[in-house]
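A.B. asks: structure for the following, please:
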Amino acid sequence: MKFRKAGIAAASVLTLALTVSACGDGGKKDKGDSGSTGGSDKGTIKIGIKYDQPGIGQKTPDGFAGFDVDVATFVAKELGYAEDKIEFVETPSADRETAISRGDVKFIAASYSINDEREQKVDFAGPYLLAHQDLLVAADSDIAEGTDLNGKNLCSVSGSTSAQNVKKTIAPKANLKELSTYSECIAGLASGSVDALTTDDSILAGYASQEQYKGKFKLAGLKLSNENYGIGLKEGDTKLKDQINKALEKMVADGAWEEAVKKNFGPAGYKNEPAPKIGDIVK
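C.D. replies: Predicted coordinates for the structure are as follows:
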């Protein structure tokens, strides 16, 4: 009788052990299935970009175009995602940190300057481009220095720190016109109602490179600030950060970075800085 009870107990222990073992194997398998960096269970990756910045990130009837789009696409491919597995998500400047923290996107490449305030909320890979605040003027303009703007019409978007920087440092008597979009400013520059447009030189070069404006504008080359463009990602995701940095280094080494610069900014005569070294933030 005692022997029979012992046999039943042993069988129960064996059954429990097999059940635990099966659950453990299943858990490992599930972890492996969902552990691909940068994507989702559907095999796609969501990347935040700008939709309205020609030369940087723009949604067009033919798809998406711009330097940031080229950088993001190269990085995604290095992470294992073909172009048809990339989903670009519009991320306006004010929404970038929120989009990352919510998990709406895996990373963001959207003229995203690295600074101390943003680094408190997200991590950055890169930088992948060093831009500068500058002026865009008519091709035949005699505006060579910022002081030439005193008494003339300076345009930027509403709330722009770039415009305030110009007025504070080099042209306090410039007539500031704040419009809703850079497109409105550049239309004013084309018509002559605006003498200069200010923001990052990369953004200015992108607008000036549009087909209808080729040859009509030039950059003043003032370098009024240093803007280190980085790829924003979730804070603490060191694995993804390292993978993106390696991809950026490869893009430079392969010559794809320089090719993207010429393609997106070249028509405006943009004199770009050399590709920055990873982690080298120019203050």
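
A.B. asks: can we go C-alpha only for contacts and neighbour counts from here?
C.D. replies: Fine.

A.B. asks: and Phe217, how close does it get to Leu130?
C.D. replies: 21 Å (Cα to Cα, to the nearest Å).

A.B. asks: again, but for Lys246
C.D. replies: Per Cα to Cα, Lys246 is found 18 Å from Leu130.

A.B. asks: would you do the same for the sequence below? I want to compare the two.
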Amino acid sequence: MKLSKVGAAAAVAVALALTATACGSGDSTKPGDTGSSAGAKKDKIVIGIKFDQPGVGLKTPDGKFTGFDVDVATYVAKELGYEPDQIEFKQAVSAERENLISNGDVKLVVASYSINDKRKEKVDFAGPYFLAHQDLLVRADDTSITKAEDLNKKKLCSVTGSTSAQNVKTKLAPEADLLELGGYSECLTGLENKKVDALTTDNSILAGYAAQDKNKGKFKLVGLSLSNENYGIGLKKGDKELQTKVNAAIKKMEADGAWAKAIEKNFGPSGYKAEPAPAVTEGS
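C.D. replies: Below you'll find the model as predicted:
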């Protein structure tokens, strides 16, 4: 009799422990959840952007993110079901954008990412959402460079993996002394220190640098349209469902006025006049 009482007590203890465990399991949250009511929320989305392009994609010293691409990424993410606090921005340098997408390190890349056939062999795009033109940035007192051909025998800087430098080198000024660095800010330092004669990339990016308070009066855009650069949103190759959703978000952003507001906010202060929103053609 004594033994059976002990056995019964043990059984009760086990039952209570199991009950407590079952109740406690309701408190666990998935990655990205913020509490017991967050079960309906999606996990975070990781988006690749540039960290060093004022007006386009910039990480400020206080850890915030600003720029047109940031606004586009935030809008698109919201249309996909993600609030701003569920977005993780990851640096996407030009030479690593395809790898970041292919390896699954990011879901999307919104990083002044020009659509071209070579890149489309590795990734898919949504958009385009912006049309830029390749230009040159030179020192404000430089009158020797007024066209692309003037770069022959001069030092030209751009970033590794950028289409802009190769466009100049192969088509416009084959005798240019091309220097490719990791970021545009490094090229800008070289331009200011007279180690290079010009920096080439999209006019939107160049305008953002020239408009910074610390750079005002130091540099100028030559004012060329050396190429058409249609910015797209990069995503994993073959993900047609995501491509369709992102295209719809871009169209909605343009239709409801948010696109125009983002243009004015990010480029208006520099005096840069952006092209009208391009037609969304990828995936169609």
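
A.B. asks: quick check: TM-score for this pair?
C.D. replies: Once superposed, chain against chain, the TM-score is 0.74 (TM-score structural alignment, normalised by the length of structure 1); 242 aligned residues with a Cα RMSD of 2.7 Å.

A.B. asks: so for Lys246 and Leu130 of structure 1, which sits in the more crowded spot?
C.D. replies: Taking other Cα atoms under 10 Å, Lys246 of structure 1 and Leu130 do not tie; Leu130 has more neighbours (22 against 16).

A.B. asks: doesn't that one belong to a strand?
C.D. replies: Yes: applying DSSP: H, G, I helix; E, B strand; the rest coil, one finds Leu130 of structure 1 inside a strand.

A.B. asks: for it, give me its contacts.
C.D. replies: Residues in contact with Leu130 of structure 1 (Cα atoms under 8 Å, 6 or more residues apart in numbering) are Asn226, Glu227, Asn228, Tyr229, Asn272, Glu273, Ala275, Pro276, Val282.

A.B. asks: okay, and Asp68 of structure 1 sits in which element?
C.D. replies: Counting by DSSP states H and E, the element that carries Asp68 of structure 1 is helix 67-78.

A.B. asks: no no, Trp257 of structure 1
C.D. replies: helix 256-265.

A.B. asks: so that helix matches what in structure 2?
C.D. replies: Mapping helix 256-265 of structure 1 onto structure 2 (TM-score structural alignment) gives residues 258-267.

A.B. asks: now the matching stretch, how far from the chain's geometric center?
C.D. replies: Relative to the chain's own centre, stretch 258-267 of structure 2 is displaced by 16 Å; criterion: Cα atoms, centre = their mean, to the nearest Å.

A.B. asks: cool, and stretch 189-197 of structure 2?
C.D. replies: On Cα atoms, centre = their mean, the centre of stretch 189-197 of structure 2 falls 26 Å from that of its chain.

A.B. asks: list the contacts of it.
C.D. replies: Val138, Arg139, Lys154, Lys155, Leu156, Cys157, Cys187, Ala198, Leu199, Lys218.

A.B. asks: what's the burial count for the third one?
C.D. replies: Other residues near Lys154 of structure 2 come to 17 when the count uses other Cα under 10 Å.

A.B. asks: thinking again about what came up before, which of the residues in the next helix or strand after the helix holding Asp68 of structure 1 are buried?
C.D. replies: Later in the chain than helix 67-78 of structure 1, the nearest helix or strand by DSSP H and E is strand 86-90. Neighbour-count burial for strand 86-90 of structure 1, counted by 16 or more other Cα atoms under 10 Å, picks out Ile86, Phe88, Val89, Glu90.

A.B. asks: mean deviation of strand 86-90 of structure 1 from structure 2?
C.D. replies: For strand 86-90 of structure 1, the mean deviation from structure 2 after alignment is 1.5 Å (mean Cα distance after the TM-score superposition for structure 1).

A.B. asks: what's the angle between that strand and helix 67-78?
C.D. replies: Put simply, strand 86-90 of structure 1 runs at 150 degrees to helix 67-78, going by axes from the mean of the first three to the mean of the last three Cα atoms, to 10 degrees.

A.B. asks: ok, and what's touching strand 86-90 of structure 1?
C.D. replies: Residues contacting strand 86-90 of structure 1 (Cα under 8 Å, 6+ apart): Thr44, Ile45, Lys46, Ile47, Gly48, Ile49, Lys50, Tyr51, Thr73, Ala76, Val105.

A.B. asks: closest to Asp148 of structure 1 among those?
C.D. replies: Lys50 (32.3 Å; Cα to Cα).

A.B. asks: from Tyr128 of structure 1, how far out is that closest one?
C.D. replies: From Lys50 of structure 1 to Tyr128 of structure 1 the distance is 16 Å (Cα to Cα).

A.B. asks: which parts of the stretch 101-250 of structure 2 are helices?
C.D. replies: 117-120, 163-167, 184-192, 203-211, 240-255 (DSSP state H, counting those that start in this stretch).

A.B. asks: so which of these comes closest to Val56 of structure 2?
C.D. replies: helix 203-211 (6.5 Å).

A.B. asks: list the buried residues of the closest one.
C.D. replies: Buried residues in helix 203-211 of structure 2 (16+ other Cα under 10 Å): Asn203, Ser204, Ile205, Leu206, Ala207, Gly208, Tyr209, Ala210, Ala211.

A.B. asks: what number of residues lie near Leu189 of structure 1?
C.D. replies: Going by other Cα under 10 Å, the residues that sit close to Leu189 of structure 1 add up to 22.

A.B. asks: swap that for Asp104 of structure 1, sorry
C.D. replies: Residues near Asp104 of structure 1, counting by other Cα under 10 Å: 15.

A.B. asks: enumerate every residue touching it.
C.D. replies: Asp104 of structure 1 neighbours (Cα under 8 Å, 6+ apart): Lys46.
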